[in-house]
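Enquirer: Provided below are the primary sequence and the corresponding predicted coordinates.
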Amino acid sequence: MGIILNLETATTNCSVSLAKNGELLALKEQNTPNFSHAEKLHVFISEVLHRSGLKMEQVDAIAVSKGPGSYTGLRIGVSAAKGLCFALGVPLISISTLKSMAYQVITDEIDFIIPVLDARRMEVYSAVFDTKGNQVRETKAEIIEESSFGEFAKKHKVLLAGSGADKCKPVLTHANFDFTTEVVPSAREMSLLSHQKYVENRFEDVAYFEPFYLKDFIVQGGKKT
């Protein structure tokens, strides 16, 4: 039947959706500056099931945002997704965090969408998508410079969307660039993307799947011993 529970925890937005055949049934999310995923995720799961009038045993697959994003957030989401898959005996689907962001802002008014998640200093996590949602450049962690994404903006309208847009705007001054910080990763857009993978049987190995961290985890403020 294709009832899929979608979990998005890659950033500060703790987001859960339930969808049937790609159609959204229920969505619960909360975007706060402080990560609340450990406390909220399972509460939100229970709430979307209740709103939809469904039980956990009726879920056919679990989808999780695979990153890039927050190390801690991704670990929480993937751990929860794996646990549910093992408990229910259902497959695991992974969805690119940046691709689901791109799907929020697809429009005929622009030519390329570049989701940008804020990283350290002048760095962002980014990828480039066309207006059909196809990824046309690999995902990178990159420092923003005047030449960044220039090959796309030279002749085309480009939208940079996400938490990293503010740090890009003062540097990328070409007239073809536009910016929005209103886009945050959400389980809403995962509904269609996870359904597409479900019907194609594109599943992950539950035992060995790991989030796409893109960069190594760095402990802040630690002391050498």
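Expert: The structure has been received and is ready for your questions.
Enquirer: CA atoms for contacts and neighbours, from now on please.
Expert: Noted.
Enquirer: Am I right that Glu29 is in contact with Leu18?
Expert: No - using C-alpha atoms under 8 Å, Glu29 is not in contact with Leu18; the gap is 11.8 Å.
Enquirer: Tell me which of those two has more neighbours.
Expert: Between Glu29 and Leu18, counting by other C-alpha atoms under 10 Å, Leu18 is the more crowded of the two (29 against 19).
Enquirer: who's in contact with the residue nearest to the more buried one when sequence neighbours are not counted?
Expert: Counting by C-alpha to C-alpha, 6 or more residues apart in numbering, the nearest residue to Leu18 once its immediate chain neighbours are dropped is Leu5, at 4.7 Å. Residues in contact with Leu5 (C-alpha atoms under 8 Å, 6 or more residues apart in numbering) are Val16, Ser17, Leu18, Ala19, Val59, Ala61, Ile62, Ala63.
Enquirer: Comparison target below:
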Amino acid sequence: MAYILNLETATKNCSVSLANEGKTIFCKEMAEEGYSHAERLHVFIEEILKENAINFGQIDAIAVSKGPGSYTGLRIGVSAAKGLCYAAGIPLIAVDTLAVLANQVQVADGLIVPMIDARRMEVYSAVFDASHKKISEVKAEILSQESYNETSEKVYFIGDCQEKCKTVLTKDNFIFLPEIVYPSANEMSKLSYEKFQNNEFEDVAYFEPFYLKDFMMVK
């Protein structure tokens, strides 16, 4: 038995799941226009453990979505995960946010492109094949009508910036899945358990989120 608590705070979705052996037992989440992660994250954790009669001493590891995403959201999630790991003396696992998002898509063929809004026409993106293997590294890209024109395969676009993407990504093989908007801790369960089995742990003292771009204060 391996209980892992998964925290996903990289976007507007504040999401927590409890998993056993890579399968989600319970997931609690809420996405709001105004970020409420600081208020809700620890409440969700406490509620999930209480509702499933699990005490913190039974948790084997904490997994956190490492980014890219919201600077504030990532800081809140990672700070909480590190604090819990340090206090309980358990391992910290970091999971790629875009991989979490991509794992919501189940298709037989084609490419999966999860995207997170980075303002204006810029997005954080990566490319995965139909089996969720990453075939293009995470990057910050500015979308144009030439983006992804080199492929004739079906391309499934997901994430919180689909409406603006549709204005420039107009080829017939481009498919948008509007029901998949935010990464969820539900899809973290399988990914974090794989890392747990392989002892792929982070240094609790020195781990930092993957921001991809430097934080800039907007006045």
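Expert: Noted; the coordinates are in hand. Quantities reported herein were computed from a predicted structural model and do not represent experimental measurements.
Enquirer: What would you report as the TM-score here?
Expert: Laid over one another, the chains give 0.97 as their TM-score (TM-score structural alignment, normalised by the length of structure 2), with 218 aligned residues with a C-alpha RMSD of 0.9 Å.
Enquirer: circling back to that earlier point, does the residue nearest to Leu18 of structure 1 count as helix, strand or coil?
Expert: Recorded secondary structure, Leu5 of structure 1: strand (DSSP: H, G, I helix; E, B strand; the rest coil).
Enquirer: Kindly report the same for the one 5 residues further on.
Expert: Per three-state DSSP, the local secondary structure of Ala10 of structure 1 is coil.
Enquirer: which residues does it contact?
Expert: Listed by C-alpha under 8 Å, 6+ apart, the contact set of Ala10 of structure 1 reads Ser65, Lys66, Gly67, Pro68, Gly69, Ser70, Tyr71, Gly73, Leu74, Gly77, Thr97, Pro185.
Enquirer: element containing Glu146 of structure 2?
Expert: Following DSSP states H and E, one finds Glu146 of structure 2 outside all helices and strands.
Enquirer: what's the neighbour count on it?
Expert: By other C-alpha under 10 Å, 11 other residues sit near Glu146 of structure 2.
Enquirer: tell me the contacts of it?
Expert: Listed by C-alpha under 8 Å, 6+ apart, the contact set of Glu146 of structure 2 is empty.
Enquirer: Now do the same for it: its match in structure 1.
Expert: Under the alignment (TM-score structural alignment), Glu146 of structure 2 pairs with Ser147 of structure 1.
Enquirer: Quick check: its match vs Val64 of structure 1, distance?
Expert: 33 Å (C-alpha to C-alpha, to the nearest Å).
Enquirer: excluding its backbone neighbours, what's nearest Ala205 of structure 2?
Expert: Across the structure, with C-alpha to C-alpha, 6+ apart as the measure, the residue nearest Ala205 of structure 2 apart from its sequence neighbours is Lys82 (7.6 Å).
Enquirer: Can you give me the distance of the one you found to Gln162 of structure 2?
Expert: The spacing between Lys82 of structure 2 and Gln162 of structure 2, counted by C-alpha to C-alpha, is 32 Å.
Enquirer: So which of those two has more stuff around it?
Expert: Between Lys82 of structure 2 and Gln162, counting by other C-alpha under 10 Å, Lys82 is the more crowded of the two (25 against 20).
Enquirer: could you list every residue that touches that one?
Expert: For Lys82 of structure 2, the contacting residues are Leu92, Val204, Ala205, taking C-alpha under 8 Å, 6+ apart as the criterion.
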